[in-house]
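Participant: structure, please.
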Amino acid sequence: MTAQASLSLLPLLTVFLLALLVLAWPLGALVAMVGEGAAPIRGLAWLHRAERALYRVAGVDTGKDTGWRSYAIALVLFNTLGTLFVYGVQRLQGVLPLNPQGLAAVSPDSSFNTAVSFVANTNWQGYAGEQTMSYLTQMVALAGQNFFSAATGMAVVFALIRGFAARSGKSIGNFWVDVTRSTLYVLLPLSLLFAVFLVGQGVIQNFAGYKDVALVDPVAYSVPKAGADGNPLQDSTGEPVMEQRTARTQTLPMGPVASQEAIKLLGTNGGGFFNANSAHPYENPTALSNFAQMIAIFLIPTALCFAFGRMVGDSRQGWAVLSAMTIVFVLATLFLVGAEQQAHPGLSALGVDQAAGALQSGGNMEGKETRFGIAASSLFAAVTTAASCGAVNAMHDSLMPLGGAMPLLLMQFGEVIFGGVGTGLYGMLVFAMLAVFIAGLMIGRTPEYLGKKIQAYEMKMMSLAILATPVLVLTGTAIAVTAPAGVAGIANPGAHGFSEVLYAFTSAANNNGSAFAGLSANTPFYNVMLAIAMWFGRFAVIVPVLAIAGSLARKQRLPASGGTMPTHGPLFVVLLIGVVVLVGVLNYVPALALGPVIEHVQLFTDR
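Facilitator: Purely as a prediction, here's the structure:
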């Protein structure tokens, strides 16, 4: 990393991590109480009354805990119904209210992709939000699923933690209670507070129609001139005849943005109201809002680590998991900023000055907001791909080859470096069990984690959970780069085009939602293929995790002995990091070599 990069990033990264810890620690205590079912929570008795009323209306028996199979069936049924609802709203939006722009129904394949995407907490967007979705669709269908998908992730991690904490039993909790409490006590209050903050920063929140405003400086531009038949005219050489036009007005989109922006970030969803996402000044207007948005993405995943320690009765366990996440995240961020601080050889060949100075941060500023610069843009890219969020404030397609490889790798680790709300922690706990299993083989002892023996059944379920996403990513990428319909969407031939396809399936299967964006993915082929990757990337992991929770709950919790491997110290943190990195490297190195690595070599040797 250059000295310029260090001076700009290190203070920002330090303040970011300190602020995150200060906010996440007390939130972790609240989340633990939510997961433990202690009610009413002190100071929130009025919410407890609302909670009981919801159960009465829905007919939920709060005293009935279930085994893992019933829990999984309820979860999948709930999310299937959510998918059908989101699909239906999109298909009917042309006749539904709160549509001041008169936007038509969304196409069947795009509706299917979007419905699966938002239910699976992926929020992949193959459409431009301000040109495709009505206010009702944005608020009721999309923002609603932002809450429910995040609550589903929290419910799963609560179930797994109960499996570790249980002394012996078959129950892992009640899905309907878990999803209700997660929404009511955590997601809704935080979203309300954060939305008010965003409005104060300048994020819009209204139901007005789009506004046509006069430009301060008219903009001249050229367009092909059309003939009487409507086709472009051509000159004698076959080139299109151009005519000059002048733009004197601009259409400014409106809408209830702050409310959706809040849960988009806090729920690690990522679906932006506008096509430009968090690069749009109406979604992310200031440096402070940019900083707060990054904090919001990591806030609940970090708090869940502290809640985990409290719920298993050993806060050191939560710190160990959080330490592993933080170390990998910091190293990845430093590498990413270092890559972006380099001058782009292609721009240098054109005589573009990329040196750091008073008016620019230096390095590769292509695709980045000048409001944020390289450090804040790169940190945001690392945050959003370390968590399964997908919100972006810069164009990832414009990252340097090795810079773009880092967001790819952060997702390919399994979205466990902080990860999504709930998903990051339960994914990391799966790797923690794998780590103690490997350590047990090395010393010839039955592996234990938190007093529970890790045996053959748990290993089978762990294998399914770990291998599901690589199979989806690599199989989907292979099909896309060989099928004519898949190749047709690649605008950039060669290694970068391959990276775009690899990124798309990596993002979909790992439920991230960000994109390189150079890929024309809003086609029936990609909408269906990516929807399949998103659905199974979500639920083919969740079901084995719930099976592990059920198996652990039935086991006696053994007391620690002299032969028990400590899972809260530096040695275990290093072992956990090694397992996460090794599994990610073994799965994806050949694919990364065909994409970002080859592109880097070509970029720096072909000049």
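Participant: contacts, neighbours, all on C-alpha from now
Facilitator: OK.
Participant: now do the strand or helix carrying residue 48: distance to the chain's middle.
Facilitator: Taking DSSP states H and E as the criterion, residue 48 maps to helix 45-58. In terms of Cα atoms, centre = their mean, to the nearest Å, the centre of helix 45-58 is found 31 Å from the chain centre.
Participant: kindly report the same for stretch 422-432.
Facilitator: 15 Å.
Participant: who touches the nearest residue to residue 464 once chain neighbours are set aside in this structure?
Facilitator: Residue nearest to residue 464 in three dimensions, not counting chain neighbours: residue 544, with 6.7 Å by Cα to Cα, 6 or more residues apart in numbering. When contacts are counted by Cα atoms under 8 Å, 6 or more residues apart in numbering, residue 544 is found next to 461, 462, 464, 465.
Participant: let's see this one next to it:
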Amino acid sequence: MSTAAWLQLAVFMALLLALACPLAWAMDAVMAGRFALGRRLEAPLWRLAGVRPDEESGWLRYAQGLLVFNGLGLLAVYALQRLQAALPLNPQRMAAIAPDSAFNTAVSFVTNTNWQGYAGESSMSHLTQMLALTVQNFLSAATGIVVALALVRGFARHSAQGIGNVWVDLTRATLWLLLPLSLVLALVFAGQGVVQTLAPATTLQTLESEAPQTLAMGPVASQLAIKVLGTNGGGFFNANSAHPFENPTLASNWLQMLAVLLIPAALCLVFGRMVGDARQGWTILVTMSLLFVLCVVAATALEQQGNPLLTRWGVDQAASALQSGGNMEGKEARFGIATSALFAVITTAASCGAVIAMHDSFTPLGGMLPMALMQLGEVVFGGVGSGLYGMLLFAILAVFVAGLMIGRTPEYLGKKVEAHEMKLVSIAILVTPLLALLGTAVAVMTDAGRAGIQAPGPHGFSQVLYALSSAANNNGSAFAGLSANTPFYNTLLALVMWFGRFGVIVAVLALAGALAAKKRAPATEGTLPTHGPLFVALLAGVVLLVGLLNYVPALALGPVAEHLLLWPR
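Facilitator: Below is the predicted model of the structure:
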């Protein structure tokens, strides 16, 4: 990497950690009910809804509440899309969304995936963008947060039957965490030039043509704030964060990158505070940061190498002019390679899906890194909440592996990890690769699936594998060369997104209930320390081995094979 790229990465990590520490303190206070003003304002809401805030539930009732809550959200988002032609705030007279596309979008935003098979500015009315998509951005992010906190309570409590009150947790995560942060960030974005208006469009005279150009507009800043803070990723515009109305300045780009990882990083420290050992939270955060930095370095280096085919075709002079800094295909000149690679790693590490460059135009191995980050299970920071509970699953697996090595029952944070817990961990870890790989197999074996592939050979296979990996792990980014806005792909991806989200969540909540009911086991000389460099290395190794081994044959057929084709035989 260049000196500028190293400096950018160092400044980014320093700012992220500096912001995560105070946010973690505030989040812990808010979610534990120590925010006095919040408790007074919540009281009328509880009476109106008939909720008893002090009444906690077991894991099954907690899971049922989340499933009902998100199921109602799915119906609401679907209905608003289908009825938008007859609803107000539709200045461009958008037609109703097709049933299969509406179903896919509804599942996508409910599951925090935000996969978009449509162009938002030419498909969605302002009302749909605000009331359906933006609102669900808040609620899906809150769902991830409360599941992570429920699992942490399972570690922190002993001989307990309850893991929390789902309605209290969802309310506090939305009202006192996501909403205030999004309001402040939206105002900052608007100050940077991000569009925020109910006007339908503006007409400009360009320098390229005498004919005027019409540019779509709308309430962008308000959606952008929660899009990045909630690791949602769905953009108001089809070009997402590459659009100048959505990302007008270098400052707005930096704010978006920091906002994507801010809450996932802070949640690691909240975990340490809740279990009464700050070192545990820092261990998780350092592991995530280590894997993240390695991926940024690798992605940047691969993109700065350029495309060897230009040299192979005898166009050395053109190569030096077109890619003097590396592979600029699909990247904006105002961001460049280093920032584009950093953003790509951030968005796929954090289950966000926002993009400032076309991942489909990355070099084969450069594009494989974002794909592999998703296939790890979105645990390198990961989505809001989902990154933490995903990494904690790998932490349990790591102590289990260590226990097998020395022949004793593994323990993590004072809880013995036995057969029941390992079954739940195995289910939660294996759900997403099973969905991604089976979905890819179905797509490439059927005529309807192959019809969407535009690029022949390994790259076409990579496009399908990326799409299913993105859906199963609730990321939402894409190798956009795949024509996925068809009934086949809309249905297939929607099913994969739903079970990739809630199949893991149900298993995690069941694990939380099992851990909370356990007695705390005292530490002995044989207990594995779960903090410090040794456990960081063990945890990172387990994440890489277990997360990627499932996908090695598929990656060999796609990006690895494509990379080998770039070099003369």
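Participant: TM between them?
Facilitator: Once the chains are laid over each other, their TM-score by TM-score structural alignment, normalised by the length of the second structure reads 0.98; 568 aligned residues with a Cα RMSD of 1.4 Å.
Participant: got the contacts of residue 544 of the first structure as TSV, with distance to residue 94 of the first structure columns?
Facilitator: Below are the contacts of residue 544 of the first structure laid out as TSV (distance: Cα to Cα, whole Å):
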residue	distance to residue 94 of the first structure
461	44
462	45
464	42
465	40
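Participant: and which of those residues is nearest to residue 561 of the first structure?
Facilitator: Ranked by distance to residue 561 of the first structure (Cα to Cα), those are led by residue 462 at 25.4 Å.
Participant: number of residues surrounding the closest one?
Facilitator: Using other Cα atoms under 10 Å, residue 462 of the first structure has 23 other residues around it.
Participant: which non-adjacent residue is nearest the residue mapped onto residue 372 of the second structure from the first structure?
Facilitator: Using TM-score structural alignment, the partner of residue 372 of the second structure in the first structure is residue 409. Counting by Cα to Cα, 6+ apart, residue 409 of the first structure lies nearest to residue 584, which is 7.4 Å off, once chain neighbours are set aside.
Participant: residues contacting the one you found?
Facilitator: 409, 412, 413, 414.
Participant: turn the contacts of residue 544 of the first structure into CSV, columns for secondary structure and distance to residue 395 of the first structure.
Facilitator: Shown next, in CSV, are those (DSSP: H, G, I helix; E, B strand; the rest coil; distance: Cα to Cα, whole Å):
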residue, secondary structure, distance to residue 395 of the first structure
461, helix, 37
462, helix, 35
464, helix, 33
465, helix, 31
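Participant: which pair of these spans the longest distance?
Facilitator: Taking Cα to Cα as the measure, the contacts of residue 544 of the first structure span a maximum distance of 6.3 Å, between 461 and 465.
Participant: and for those two, which residues touch both?
Facilitator: Between them, residue 461 of the first structure and residue 465 share these contacting residues under Cα under 8 Å, 6+ apart: 544, 545.
Participant: how near is the equivalent of residue 410 of the second structure over in the first structure to residue 164 of the first structure?
Facilitator: For residue 410 of the second structure, the aligned residue in the first structure is residue 447 (criterion: TM-score structural alignment). According to Cα to Cα, to the nearest Å, residue 447 of the first structure and residue 164 of the first structure sit 14 Å apart.
Participant: in terms of neighbours, single out the busier of those two.
Facilitator: Ranked by neighbour count (other Cα under 10 Å), residue 447 of the first structure and residue 164 place residue 164 first, with 27 against 22.
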